[in-house]
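Enquirer: Need the 3D shape of this:
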Amino acid sequence: MGARDTERGEKAAAEAGARFVQLDVTDDASVAAALARVDALEGRLDVLVHNAEISGDWVVDGPTAARVFDTNAVGIVRVTEAALPLLRKSDQPRVVTVSSSMGSFWAVTNPDRPEYGLTAALYAASKSAATMLTLQYSKSEPGIKFNALEPGFTSTDMTTGTGMTGGRPVEESARTVVQLATMGPDGPTGTLQDENGLLPW
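Expert: So this is what the prediction gives:
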């Protein structure tokens, strides 16, 4: 389990019965060190879950755009590129990206969807990028299944930190992550899904 904050990451890993590696997706050296440790401990990587994200506090300006995209999109590239050699050593490698329906053109232009009334320009654009990266990696790495998901409105540090309340528990939202991470060899790749299946984007 990787996390930028060592203290919180170690606590979460202990609760989950997992090993912890310090990982800051915006730092090349941190990413390289984390994957080197995984290599030393396991020699391969079966499942990679991208779930690092920030909202940028919904501010729209150049510096905030750089920070949001560095975490939500560029971070995916950093970690995936570093992880590919280990993923290729797995019999059934899976990469799951926690994206968002806020990055779905279909959802944000559909008056019947809640996303239609929300404005979060940088977050939404970065999630569009995250989903597109998922699709492109699925095409360039056919031996690895890459899928993205909309987890549903979830109570996380990001949502509560920006004043949003009423999200469902993380454990409930994680079900789709687990499903995509553990699916069999006939499962899909290059998709965006939610708990009900394929999500147009």
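
Enquirer: use CA for all of it now, contacts and neighbours both
Expert: Noted.

Enquirer: so how far is residue 56 from residue 87?
Expert: 31 Å (CA to CA, to the nearest Å).

Enquirer: swap in residue 190?
Expert: 27 Å.

Enquirer: Also residue 185?
Expert: 37 Å.

Enquirer: neighbour-wise, which of the two wins?
Expert: When residue 185 and residue 56 are compared for neighbours, residue 56 comes out ahead with 20 against 11, by other CA atoms under 10 Å.

Enquirer: isn't residue 174 right next to residue 153, touching?
Expert: No. At 11.5 Å, residue 174 and residue 153 do not qualify as touching, with contact defined as CA atoms under 8 Å.

Enquirer: another one to check against the first:
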Amino acid sequence: MNEITLVTGANKGIGREIAAQLAALGHTIVVGARSAELGEKAAAELGADSVVLDVTDPASVAVAADAIEARYGRLDVLINNAGISRPPGTDLSNQRPASADVGTLRAIFETNFFGVVTVTNALLPLLRRSAAPRIVNVSSGAASLARNADPELAVHLPISAGYTPSKTALTALTIQYARELRADGVLVNAVCPGYCATDLNDHSGYRTPAQGAVAAVRMATIPAGGPTGTFVDDEGPVPW
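Expert: Sure thing, here's the model as predicted:
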């Protein structure tokens, strides 16, 4: 069966690579992007469909969900990839806990955490129509509590009251969705793409977006009855 897959934030970076790799596996891709122009451009290049989707705008998400229902009648895979490291025009130094700008932190959580809730809940009715529904949330290994609590490992991680906790919360949210939806056969997993060179970090990462997409693609293609409630990268489990 041809799988219908929505990837949020899929017009560039890791999201685009996830879309490209899944398209190569035969998935019908729906590119979710805030910009209609950029979404349509990426979709044309990928041989995909597109919807305007701003994860922070419930009305936009509802319209996108209606469009997917009208075109396809169901959704098989939802990949919550859209995320920000900081609002436009702000500096990462604004996220150090002792001097954090609360407005900045709220904006990050609005996209990275609440946006995932908004999108997931809007698309769940369509996912429930799938024979093998899967949700993949793109988190971050930098948000691992175990790694941040280890002095030797934490020295390599940013000190952040915004991006890092938002991704920690996303991983925890993944587990709660997995618990609730297990009985319905919806597999919900979180993935870590690694430190990839994208706009998120001003292209300072040492991995490529293509490498970063691997874990998400793998979890998007697990069969019915596969793992749920896990946090993995392309090498295996990531410590919580």
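
Enquirer: TM-score for the pair, please.
Expert: TM-score of the superposed chains, computed with TM-score structural alignment, normalised by the length of structure 1, equals 0.93; 198 aligned residues with a CA RMSD of 1.4 Å.

Enquirer: Roughly how far does the spatially most central residue of structure 2 sit from residue 215 of structure 2?
Expert: The residue lying closest to the centre of structure 2 (CA atoms, centre = their mean) is residue 81, at 2.3 Å. Counting by CA to CA, the gap from residue 81 of structure 2 to residue 215 of structure 2 is 12 Å.

Enquirer: before we move on, the earlier item: which one in structure 1 is aligned with the residue nearest to the centre of structure 2?
Expert: Taking TM-score structural alignment, the alignment pairs residue 81 of structure 2 with residue 51 from structure 1.

Enquirer: same thing with residue 147 of structure 2?
Expert: In structure 1, the residue paired with residue 147 of structure 2 according to TM-score structural alignment is residue 107.

Enquirer: And the strands in structure 1?
Expert: Counting by DSSP state E, structure 1 has these strands, from start to end: 2-3, 21-22, 47-50, 94-98, 145-149, 191-194, 197-198.

Enquirer: Pick the most buried one from those.
Expert: Across the strands of structure 1, averaging neighbours per residue (mean count of other CA atoms under 10 Å) puts strand 145-149 on top, at a mean of 28.

Enquirer: hang on, the match of residue 147 of structure 2 packs against residue 113?
Expert: Yes. Residue 107 of structure 1 is within contact range of residue 113, at 6.0 Å (criterion: CA under 8 Å).

Enquirer: picking up where we left off before, doesn't residue 98 make contact with the match of residue 81 of structure 2?
Expert: Yes. At 5.1 Å, residue 51 of structure 1 counts as touching residue 98 under the criterion of CA under 8 Å.

Enquirer: Which residue numbers in structure 2 does the helix ranked longest in structure 1 align to?
Expert: In structure 1, assigned by DSSP state H, the helix with the most residues is helix 121-140. Across structure 2, the stretch matching helix 121-140 of structure 1 (TM-score structural alignment) is residues 161-180.

Enquirer: re earlier: mind putting the strands of structure 1 in TSV, distance to residue 133 of structure 1 included?
Expert: Listed next are the strands of structure 1 as TSV, based on distance: least, CA to CA, whole Å:
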stretch	distance to residue 133 of structure 1
strand 2-3	21
strand 21-22	24
strand 47-50	12
strand 94-98	9
strand 145-149	9
strand 191-194	11
strand 197-198	17
